[in-house]
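In: dropping a prediction and its sequence here:
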Amino acid sequence: MPVKVLIIDDSALVRQLLTEILSKDPEIEVVGVAPDPLIAREKIKQLKPDVLTLDVEMPRMDGLQFLANLMRLHPLPVVMVSSLTEAGADVTLKALELGAIDFVTKPKLDVAKGLTAYGPILCEKVKMAAKARIITRPPQAVPRPVAAAPATAMAFRTTDKLIAIGASAGGTEALRVVLEMMPPDAPATVITQHIPAEFSRPFAERLNRHSAMVVMQAEDGAPILAGHAYVAPGGKHLEVVRDGARWRCRVSDGEPVNRHKPSVGVMFDSVLKACGTNCVAALLTGMGDDGSRELLALRQAGIRTVVQDEATSVVWGMPGTAYRLGAADEVLPLERIAPRLLELARNA
């Protein structure tokens, strides 16, 4: 059975383009379109779509308010269609927090050309969303470590330990949960999340607001310090390189690896070369298999590895592939990953 999609966008041009793009895929059927959330609400009842595509800026009702109501009353998989602006990034990240599965970007100029170029990605994400698990979490649902008892504090003062984390679809919220549970003196942490260039800095800034660690977008040559987390810039690879007794970030503009840039696999490969068994690694929710084979190489080298379990993953693609390859020492629910990474890093 094809995936039934309802397109919600106030632009007639965008509705037409999305209909044409999605209808080219034999596994997708566009069952309807709606120019605003109020009309969409009635069409959802009539047409019973499997997936919605949703613009965030619409008349009569804000897209975020519609999404919040939808997830509370009638949860459905949603793929956001977002503008490539700083405001668009903030709204999209909020939408993912509310329960949207994933997003595609809508350029401000030459929308037709831009959306057509994203066609294969959009189709893939819509089909993935139909199979995804809808997980909604209230903001700061996980206790923050700053209020923890002193006995839980971990005296990591240098870059003698490293945590490496990869994620894709569903990862923006999974990473928020993990970093909320990290103490301010946690081991240095490097993160690759599949995300467009315009979204990675706002994403890092958002994580910083939710974590006792200092979270930032990685800069080329930046020293990797305890108590800091470094997010790969969108459209660039993040690697860890050794500089004497220290580690530094290397941000490079190479070719996509495993179809991704940034690639989790590139980061994991660099961690293996630069850090050896002084690190631990985790693979969180995500579509595809990026990082899974490289996680296996880490485990085979004696590095402890963790993957997120299927029940708490939005998409059990990357972690599921890693599990089937034998790349995981442990398979854990999301809420147990941060404490376990800290424990493993302490004993690495």
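Out: Okay, I see it.

In: going by C-alpha atoms from here, please, whenever you check contacts or count neighbours.
Out: Noted.

In: burial of the residue lying closest to L115 once chain neighbours are set aside, as a residue count?
Out: Spatial nearest neighbour of L115, excluding adjacent residues (C-alpha to C-alpha, 6 or more residues apart in numbering): K106 at 6.3 Å. Look at K106: counted by other C-alpha atoms under 10 Å, it has 21 neighbours.

In: try the one 3 residues further on
Out: When neighbours are counted by other C-alpha under 10 Å, L109 registers 9.

In: if we can go back for a sec, wait, what's in contact with the residue nearest to L115?
Out: By C-alpha atoms under 8 Å, 6 or more residues apart in numbering, K106 lies in contact with 81-84, 114-115.

In: ok, now P262?
Out: For P262, counting by C-alpha under 8 Å, 6+ apart, the contacting residues are 192-195, 232-238, 256.

In: quick one, which of those residues are buried?
Out: Burial by neighbour count, 16 or more other C-alpha atoms under 10 Å: within the contacts of P262 this picks out 192-195, 232-238.

In: pasting the second one now:
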Amino acid sequence: MIVDDSAVVRQVVSDMLTRDPQIQVIAAVSDPVFALERLKTLSPDVIVLDVEMPRMDGITFLRRLMSERPTPVVMCSSLTEAGAATTLDALAAGAVAIVTKPKMGVKNFLLDASTDIIAQVKAAASANVKRLTPSARSDSRPAAVLPSPLKPAADAGRAGQKFTADAVLAATTGAMKRTTERIVAIGTSTGGTQALEAVLKVLPKDAPGIIAVQHMPERFTAAFADRLNKICQVTVREATTGERLLPGHVLIAPGGKHLMLKRSGAYYYAEVLDGALVNRHKPSVDVLFRSVANCAGPNAMGVIMTGMGDDGARGLKEMRESGSSTLAQDEASCVVFGMPKEAIRLGGAQRTLPLNEIAGAILLYAAGA
């Protein structure tokens, strides 16, 4: 079901989705009030939902939907700083994914982004909806999801070749031997906003430095980091080039950019750079994990959490081979088990843990246990 007050968006998205033989659009309505009426007789697997609409806003509708009949929801949000804050509210309310759209040229943008949108709708259909319910959120389980960033079709690696981390940096064996400072690298995607929150909220101020990739559109990561910073004891910021990774600090990759860990002597710092999409993502977890394997090795822990696809699986294996401690979130607590499952299959994860035990594992690692 598509719920959007723009007739153009409803038509374009309907035509786009119905071209895929696995997707059927059973309704396209102009506001949540009409949607509620249609839901009396229809049971969609996924709802594509606009945020700003007449009669009832998308977030109010979403909260009602999740309390009465939890259904995977893909939010359709304008790509603005103001819209980012509103959309994060939607994620907290239980949305599954974000489709970002510009204020101008919406039709052409949606057509260019059709491959990504179809993939996100399919991912939402396979999401573990139990993880999206209020009871799951009260148990510190992941409640919402963010997709990969939607970029113009001309961006390298978008529609054609699927690039690996080799497109951004080469693997090396230059990691320094063990030091007293330990760091943690986290990679996550679908379900990751709430999964990261669940982990970071329980960490103390003296937790090890954390560097993280969450697949998220441009202009959303700053608002996401700011929101986490307000509710966590650790300091959370969107990463900038040259910023040191310190104990009690968390650096989040900016949307639309890759994030790497670099080393100068015994100090670790962030480097933010552009480049090709890796595994169709920017930021890419594989790029981050490879950089950590290259320069930190046995001084690092790698954590891969809920997400669609396989980004980060090879990088986690490289981290393990460089001497890092590695773990994956278990299937039962994931919204989508794709990324952890692939990491386990490749042998990158030394062990699996439920989401509510990952923060404890990080603290044990930092203590040398």
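Out: Received, thanks. Remember, predicted model here, so these are calculated numbers, not experimental data.

In: how close are the two chains, by TM-score?
Out: The TM-score (TM-score structural alignment, normalised by the length of the first structure) is 0.91; 329 aligned residues with a C-alpha RMSD of 1.7 Å.

In: ok, back up a step: report the buried members of the contacts of K106 of the first structure.
Out: 81-84, 115.

In: quick one, helices of the stretch 51-200 of the first structure?
Out: With DSSP state H, counting those that start in this stretch, the ranges of helices along the stretch 51-200 of the first structure come out as 63-73, 86-98, 111-117, 119-131, 171-180, 197-210.

In: highest mean neighbour count out of those helices?
Out: helix 171-180 (a mean of 23; mean count of other C-alpha atoms under 10 Å).

In: quick one: that helix to the second structure mean distance?
Out: Compared with the second structure after fitting, helix 171-180 of the first structure has a mean deviation of 0.6 Å; criterion: mean C-alpha distance after the TM-score superposition for the first structure.

In: residues in the second structure aligned with that helix?
Out: Here helix 171-180 of the first structure aligns to the second structure at residues 192-201, judged by TM-score structural alignment.

In: and stretch 21-32 of the first structure, by the same measure?
Out: If you align by TM-score structural alignment, stretch 21-32 of the first structure falls on residues 16-27 of the second structure.

In: where do the strands sit along the first structure?
Out: Ranges of strands in the first structure, per DSSP state E, are 3-8, 28-34, 51-55, 78-83, 102-106, 162-167, 188-193, 214-217, 228-231, 237-243, 246-252, 279-283, 304-308, 330-332.

In: present those strands as CSV; the columns should include distance to K43 of the first structure.
Out: Converted to CSV, those look like this (distance: least, C-alpha to C-alpha, whole Å):
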stretch, distance to K43 of the first structure
strand 3-8, 8
strand 28-34, 8
strand 51-55, 11
strand 78-83, 15
strand 102-106, 22
strand 162-167, 34
strand 188-193, 34
strand 214-217, 41
strand 228-231, 40
strand 237-243, 42
strand 246-252, 46
strand 279-283, 38
strand 304-308, 36
strand 330-332, 39
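
In: for D90 of the first structure, which of those strands is the nearest?
Out: strand 78-83 (10.0 Å; C-alpha to C-alpha).

In: closest one to L70 of the first structure among the strands of the first structure?
Out: Using C-alpha to C-alpha, the nearest of the strands of the first structure to L70 of the first structure is strand 78-83, at 9.7 Å.

In: list of residues touching the match of stretch 21-32 of the first structure?
Out: 1-2, 14, 38, 42, 44, 111, 114, 118.

In: what about it, start to end distance?
Out: 14 Å (C-alpha to C-alpha, to the nearest Å).

In: centroid-nearest residue for the first structure?
Out: By C-alpha atoms, centre = their mean, the first structure has its centre lying nearest to G171, at 2.8 Å.

In: from memory that residue sits against T285, does it?
Out: Yes - contact criterion C-alpha atoms under 8 Å: G171 of the first structure and T285 qualify, at 5.7 Å.

In: residues contacting the closest residue to D206 of the second structure other than its chain neighbours?
Out: In this structure, D206 of the second structure finds its nearest non-sequential neighbour in G248, 4.8 Å apart by C-alpha to C-alpha, 6+ apart. By C-alpha under 8 Å, 6+ apart, the contact list for G248 of the second structure reads 204-210, 234-235.

In: what does R314 of the second structure give?
Out: 286, 343, 346, 348.

In: I'm done for today, thanks for sticking with me.
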